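Colleague: below are the sequence and a predicted model; questions follow.
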Amino acid sequence: MLVRVMATSLAAGEYFGMRGKPLPIRIYMGLLKPKPDFVVGISFAGVVESVGGGVTEFRPGDEVYGECHGSCAEFAVADVGSIAPKPRNLTFEQAAAVPTSACTALQALRDHGKVRPGHKVLINGASGGVGTFAVQIAKALGAEVTGVCSTGNVEMVSARSAPTTSSTTRRKTSPKAARATT
């Protein structure tokens, strides 16, 4: 499917990849300079321009969001299995922030961590892209959530369902965080 990209978001890995750091990432991005056909970006939100034969789930004009390589472009080619209808209550910018970060958090907590009601979950980087979703998803799964973030983000993380929040600027783990995770 061809999608006109209305918004995209960059994860930390993409940001560092564009800078060529850490050095091993250059194997993928290009050793001395970016590969000529390499376009940065994975998560996007946009409007379907055209669909291929056999695609019945979407039509031109549909608002969608999802993942594909090269989303930092005016147009992107996406597989029908990698996109979904954009929720009407989200702007394109908000929807573009969801695919990679939210899916990473969901898979880590639900599929790999097997988080269930009553589990105690500590989320480091609770104010970052993945962490913000992880706090909310863990809470929705019924876990007792402790978020770790910088002092300036404690209020935001607490408001997002992590009533126990610890600041990374402290030298020792707070007793409250230690109790919450034991």
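Modeller: Noted; the coordinates are in hand. Residues are numbered from 1 along each chain as shown.
Colleague: can we go C-alpha only for contacts and neighbour counts from here?
Modeller: Noted.
Colleague: next, count neighbours for residue 140.
Modeller: 13 (other C-alpha atoms under 10 Å).
Colleague: what of residue 35?
Modeller: 13.
Colleague: and it, what is it in contact with?
Modeller: Shown in contact with residue 35 (C-alpha atoms under 8 Å, 6 or more residues apart in numbering): residue 29.
Colleague: which element is it on?
Modeller: Using DSSP states H and E, residue 35 maps to neither a helix nor a strand.
Colleague: put this beside the first:
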Amino acid sequence: MKAIVFTEYGSTDVLQLKEVEQPEPEENEVLVKVYAAAANPLDWRFMRANPFLARLENGLQKPKKTTRLGADLAGRVEAIGSKVTHFKPGDEVFGEKFETGLGGFAEYACVPEEALALKPRNLSFEEAAAVPIAALTALQGLQNDGNLQSGQNILINGASGGLGTFSVQIAKAIGTKVTGVCSTRNLDLVRSIGADDVIDYTKTDFTNTGKKYDLIFDTVGNRSVSDLLRALKPNGICTVAGFTNMTRFVDISLKGKWISRTGNKKIGLMKTVHTNKKDLLFLKELLESEKIVPVIDRHYPLSQTAEAIRYLEKGRARGKVIITVA
């Protein structure tokens, strides 16, 4: 089968489309014929070994083994392991491979049964592939880390990206008032997916407006702890799901932890996303009821995966970037 692989760290130039051996499912795995996958920031971070600490696990000078990319996928079940009970060959499914070594940018992939759900009947494979990592991150970041409650006044920083567009819609579905922060060209998009208010960051600094929020979900990680504190209500929570550089990462990790322990506001990095059947099925319900709708910016064929990740790295994608495989 064909798959995108790399054997050294670097820019998108290290990515290769190669013939590799088709995997065989373990007893608790499902072999999926991949129809579509989605590019995520974690792909280029793995590719570049950014942050550098990732090399401690994956290899200091170069990856310990030929490495694949692609966390999100959607496709059709080709075969199942001996202990799989919820799927059968022919089922249309969507899910993720983040916790099992990636590999979605390929014609076939083996996925644990618990990391898959039946594809929402109203979505195409491309739309379904846009969902798993971004929507799970939004759901778990808002609910588990942010303690999101109906009736709250919340702000999404980076509301027009892949993670941001799902965050706005999930927060609205749970019953909150949402303010989205984005650039001028994306104001209408963020309004169209349900934001009650929008702030153009090129003209207005949301931390200096005097407005305060119960929860800030920061998908960008480009603001300091001091900035974020100004925009939080007493007992407010800020969860940071992304970061622009190591300075911001350290600031949120260390100063945010100190503030959280000594003050009445909490600021911290989101915990690692954990895929589980319950959350996938909850998202499936929201998708089938059209309370959330995937926002897709561009489609690329598997052979142009490097172009897709190069575009995503620019940080200007409106929603998700999709890799069409079959």
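Modeller: Done, it's in. Here the structure is a predicted model, which means the values were calculated and not measured.
Colleague: contact partners for the residue lying closest to residue 41 of structure 1 once chain neighbours are set aside?
Modeller: Spatial nearest neighbour of residue 41 of structure 1, chain neighbours left out: residue 71 (4.5 Å); criterion: C-alpha to C-alpha, 6 or more residues apart in numbering. Contact analysis of residue 71 of structure 1 by C-alpha under 8 Å, 6+ apart lists 5, 8, 39, 40, 41, 42, 43, 44.
Colleague: the residues you listed, buried ones only, as a PyMOL selection?
Modeller: With 16 or more other C-alpha atoms under 10 Å as the criterion, this PyMOL line picks the buried residues out of these:
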select buried, resi 5+8+39+40+41+42+43+44
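Colleague: from the contacts of residue 71 of structure 1, which land in strands?
Modeller: 5, 8, 43, 44 (DSSP state E).
Colleague: from the residues you listed, which is closest to residue 110 of structure 1?
Modeller: Using C-alpha to C-alpha, residue 43 comes nearest to residue 110 of structure 1 of those, at 20.9 Å.
Colleague: report the contact partners of whatever residue of structure 2 lines up with residue 70 of structure 1.
Modeller: Counting by TM-score structural alignment, residue 70 of structure 1 corresponds to residue 103 in structure 2. Residue 103 of structure 2 makes contact with 3, 68, 69, 70, 71, 97, 109, according to C-alpha under 8 Å, 6+ apart.
Colleague: so which of those residues hold up in structure 1?
Modeller: By both residues aligned by TM-score structural alignment, their matches' C-alpha atoms under 8 Å, the contacts of residue 103 of structure 2 still in contact after alignment to structure 1 are 68, 69, 70, 71, 97, 109.
Colleague: of all these, which comes closest to residue 301 of structure 2?
Modeller: residue 70 (13.4 Å).
Colleague: for the closest one, give me its contacts.
Modeller: 37, 38, 39, 40, 43, 97, 98, 102, 103, 104, 105.
Colleague: what's the closest non-adjacent residue to the most centrally placed residue in structure 1?
Modeller: Centroid-nearest residue in structure 1: residue 101, 1.1 Å away (criterion: C-alpha atoms, centre = their mean). Using C-alpha to C-alpha, 6+ apart and skipping residues adjacent in sequence, the residue nearest residue 101 of structure 1 is residue 130, 4.5 Å away.
Colleague: that neighbour corresponds to which position in structure 2?
Modeller: So, by TM-score structural alignment, residue 130 of structure 1 is matched to residue 163.
Colleague: my guess is that match contacts residue 136. True?
Modeller: No: counting by C-alpha atoms under 8 Å, residue 163 of structure 2 does not reach residue 136; the two are 9.1 Å apart.
Colleague: for the kept ones among the contacts of residue 103 of structure 2, which one is nearest residue 214 of structure 2?
Modeller: Using C-alpha to C-alpha, these come closest to residue 214 of structure 2 at residue 71, 31.5 Å.
Colleague: show me what contacts the closest one?
Modeller: Residue 71 of structure 2 sits next to 37, 38, 39, 40, 43, 96, 97, 98, 102, 103, 104, 133 when contact means C-alpha under 8 Å, 6+ apart.
Colleague: now do the contacts for the third one.
Modeller: It stands for residue 39 of structure 2. The contact partners of residue 39 of structure 2, taken as C-alpha under 8 Å, 6+ apart, are 70, 71, 72, 308, 309, 312, 320, 321, 322, 323.
Colleague: out of the residues you listed, who's the most crowded?
Modeller: Counting neighbours by other C-alpha under 10 Å, the top entry in the contacts of residue 39 of structure 2 is residue 323, with 30 neighbours.
Colleague: as a check, name the ranges of all helices in the stretch 151-300 of structure 2.
Modeller: All helices of the stretch 151-300 of structure 2, identified by DSSP state H, counting those that start in this stretch, fall at 162-174, 187-192, 225-230, 246-250, 256-262, 277-288.
Colleague: mind checking how far residue 149 of structure 2 is from residue 156 of structure 2?
Modeller: 15 Å (C-alpha to C-alpha, to the nearest Å).
Colleague: please apply the same query to residue 250 of structure 2.
Modeller: Distance of residue 250 of structure 2 to residue 156 of structure 2, computed by C-alpha to C-alpha: 21 Å.
Colleague: higher neighbour count, those two?
Modeller: Shown here are residue 250 of structure 2 and residue 156; by other C-alpha under 10 Å, residue 156 has more neighbours (26 against 12).
Colleague: thinking again about what came up before, farthest-separated two in the contacts of residue 71 of structure 2?
Modeller: Between all members of these, the farthest pair (by C-alpha to C-alpha) comes out as 103 and 133, at 13.7 Å.
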